[in-house]
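Participant: sequence unavailable; structure follows:
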């Protein structure tokens, strides 16, 4: 990276991010279920082929949660790993943010369930329930702003989905795409020049991805169940158009605010909706595809968890070094999208 760019970003990163105090990630964690579901498994019951799934999505297998376990169980497992890697304990956490639209049940709060299970008794729970696949990005930005308060020292952010429970077993247009997982980060104040440098958020209302029933507009009834309205519906073409447009736009806006170019970024942590979408976004940015971590091939699209699975994989492999620049970007149903730029501390 040119010295002038590095110096500019380091000296004014918190100002560009709109934060008084620099905030970064100090530990990551991830949990995936043990049950592996391959394309061959799905082909037995769906009108599709392994070749079609791989060519259209890049997915070869995914994990589905075992019977008797639920989203909060995955959250707790990922959170414990993130706490251990951060050197913090549950008692050190001031807030627990859980981003998921596959919450354990509409009430009580999934974040509260997780807080209690962890023993994070000093923390308050906060649920982000409708940011969908952008939930990880929104959760981290929310944590960064909470940490501007002098009473906040550590915030636990979790993204998790149990998508096997909300996709229709008879619908190949959704069933093959999604998997179950949870990822977590602990965020704290960091040294000046490190942590979050800039960010961008935006949204545009669309019903191209939705779960029609179960809310106030269409309460669950015997008829809605017969019509399978409780399952996720997705217009795949609309997702492709929005994702391949919005992700590069949001990334460029974020980098402009940090005084950086796409080529300056060491690690792209992109939402794993589909391998082809990740590749297209990198091609539009003019950056080698190898800079984008990939987990969609083995986990599928895990919603709010995807960016955390990529980030944790990079951390576990030792790929991220102090001073490296990272972009974290995601888009979810709504459509809701956002990007963060961080310097590893």
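Facilitator: Good, I have the coordinates. Remember, it's a predicted structure, so these values are computed and weren't measured experimentally.
Participant: going forward, measure contacts between C-alpha atoms and count neighbours the same way
Facilitator: OK.
Participant: in the stretch 51-200 of the chain, which spans are helices?
Facilitator: Taking DSSP state H, counting those that start in this stretch as the criterion, the stretch 51-200 of the chain contains helices spanning 71-86, 110-118, 135-146, 172-175.
Participant: look at residue 229 and give its secondary structure.
Facilitator: With DSSP: H, G, I helix; E, B strand; the rest coil as the basis, residue 229 sits in coil.
Participant: quick one: contacts for it?
Facilitator: By Cα atoms under 8 Å, 6 or more residues apart in numbering, the contact set of residue 229 is 211-213.
Participant: helices and strands around the top helix by length along the chain, which ones?
Facilitator: With secondary structure taken from DSSP state H, the chain has its longest helix at helix 236-258. Applying 3 or more Cα pairs under 8 Å, 6 or more residues apart in numbering; DSSP states H and E, we find helix 236-258 packed against helix 3-17, strand 195-203, helix 275-285, strand 325-332, strand 336-343.
Participant: isn't residue 97 up against residue 128?
Facilitator: Yes. At 7.2 Å, residue 97 counts as touching residue 128 under the criterion of Cα atoms under 8 Å.
Participant: ok, structure two:
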């Protein structure tokens, strides 16, 4: 990792989830299952889903507005927009361009989508870190937003029980006090195991001159393989991120992991030997909200008194690709 020319400050964090709640009992009407069966295997009791014409952009805009309000910046202060989306509802225009317009960010500001699945928030932080560190941009808006409920097969018990919809956002800026809030950050990928989690595009590989049916475009996941990979791989990178920050495990106040599955979170906790008070989990009420899960867990943790600002946390995640990463961050007072 190269040293930043300019340090980065996390200025504000926000989130938004839809109002509609789908409980485990609701899912028993779709296929043979039970609240106990789902909760035992996932730690999930309910999840939020969009309804009507509500979209990932709608959620992203609200999350961004909340982050901007906390940051003290206005839309016109933003000079770059990055949106992390696992499977955007449109290939183009980019969701970032739609969010730019909806927020009233100047219409010349570069805005682009980044695809790193559930690791998208951490990947976006790495990109923003480089852009700010190089001096190209000063105030960057990061948004993670997904409508997972429209990508799962609601007849597939293996995947539909896991996902929920939501958005999270961060405003990051040059740290004028010289204190870098990103104490360390490491992101990785291994395409050789990309088949563990996949989502085909509708119409993929259709011949140009022959009629074809739309291919299956729903989420596929090899759950056991994902579990084994994460539990064997991610703890090492958490330890590495702490070492790169020049800290020890006891210096970390909170672990805020991607909210994929409570069993995975508990396995990480056990491997890292962290106390319950250190590990932030809200998957019980939201399910897996993809890249948005970390900022949602962070802000809600502060709101519920589980996280005290003025502390140090490690953010870690993994997703399709396979991608993964970890960041040690300072949580300044007032960011959410």
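Facilitator: Okay, I see it. Please read these numbers as outputs of a predicted model, since none were measured by experiment.
Participant: can you pull the TM-score for these?
Facilitator: The TM-score (TM-score structural alignment, normalised by the length of structure 2) is 0.92; 325 aligned residues with a Cα RMSD of 1.8 Å.
Participant: mean deviation, the helix or strand just after the longest helix of structure 1 versus structure 2?
Facilitator: Using DSSP states H and E, the helix or strand that follows helix 236-258 of structure 1 in sequence is strand 267-270. Comparison of strand 267-270 of structure 1 with structure 2 after fitting gives an average deviation of 1.0 Å (mean Cα distance after the TM-score superposition for structure 1).
Participant: could you check how far strand 267-270 of structure 1 is from the centre of its chain?
Facilitator: Centroid separation between strand 267-270 of structure 1 and its chain, computed with Cα atoms, centre = their mean, to the nearest Å, is 11 Å.
Participant: can you map out the strands along the stretch 1-150 of structure 2?
Facilitator: 8-16, 20-23, 46-49, 80-84, 111-114, 139-146 (DSSP state E, counting those that start in this stretch).
Participant: shared neighbours of residue 97 and residue 128 of structure 1, anything?
Facilitator: Taking Cα under 8 Å, 6+ apart as the contact rule, residue 97 of structure 1 and residue 128 both touch residue 139.
Participant: which one's more surrounded, those two?
Facilitator: Between residue 97 of structure 1 and residue 128, residue 97 has the larger neighbour count (other Cα atoms under 10 Å), namely 28 against 22.
Participant: list the contacts for the counterpart of the more buried one in structure 2?
Facilitator: Correspondence of residue 97 of structure 1 to structure 2, assessed by TM-score structural alignment: residue 82. For residue 82 of structure 2, the contacting residues are 96, 111-114, 124, 140-143, by Cα under 8 Å, 6+ apart.
Participant: equivalent analysis for residue 159 of structure 2, please.
Facilitator: Residue 159 of structure 2 makes contact with 152-153, 219-221 under the criterion Cα under 8 Å, 6+ apart.
Participant: please say which position in structure 1 it maps to.
Facilitator: Aligned counterpart of residue 159 of structure 2 in structure 1: residue 174 (TM-score structural alignment).
Participant: the residue nearest to residue 124 of structure 1 when sequence neighbours are not counted: how many residues sit nearby?
Facilitator: Spatial nearest neighbour of residue 124 of structure 1, chain neighbours left out: residue 95 (4.7 Å); criterion: Cα to Cα, 6 or more residues apart in numbering. Counted with other Cα under 10 Å, residues neighbouring residue 95 of structure 1 total 24.
Participant: give the aligned equivalent of residue 153 of structure 1 in structure 2.
Facilitator: Using TM-score structural alignment as the criterion, residue 153 of structure 1 maps onto residue 138 of structure 2.
Participant: now residue 331 of structure 1
Facilitator: For residue 331 of structure 1, the aligned position in structure 2 is residue 318, judged by TM-score structural alignment.
Participant: for that match, give me its contacts.
Facilitator: 117-119, 230, 234, 258, 324-325.
Participant: ok, back up a step: how about the contacts of residue 229 of structure 1 in JSON lines, adding neighbour count, distance to residue 72 of structure 1 and secondary structure?
Facilitator: Shown next, in JSON lines, are these (neighbours: other Cα atoms under 10 Å; distance: Cα to Cα, whole Å; DSSP: H, G, I helix; E, B strand; the rest coil):
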{"residue": "211", "neighbour count": "18", "distance to residue 72 of structure 1": "21", "secondary structure": "coil"}
{"residue": "212", "neighbour count": "18", "distance to residue 72 of structure 1": "24", "secondary structure": "coil"}
{"residue": "213", "neighbour count": "19", "distance to residue 72 of structure 1": "23", "secondary structure": "coil"}
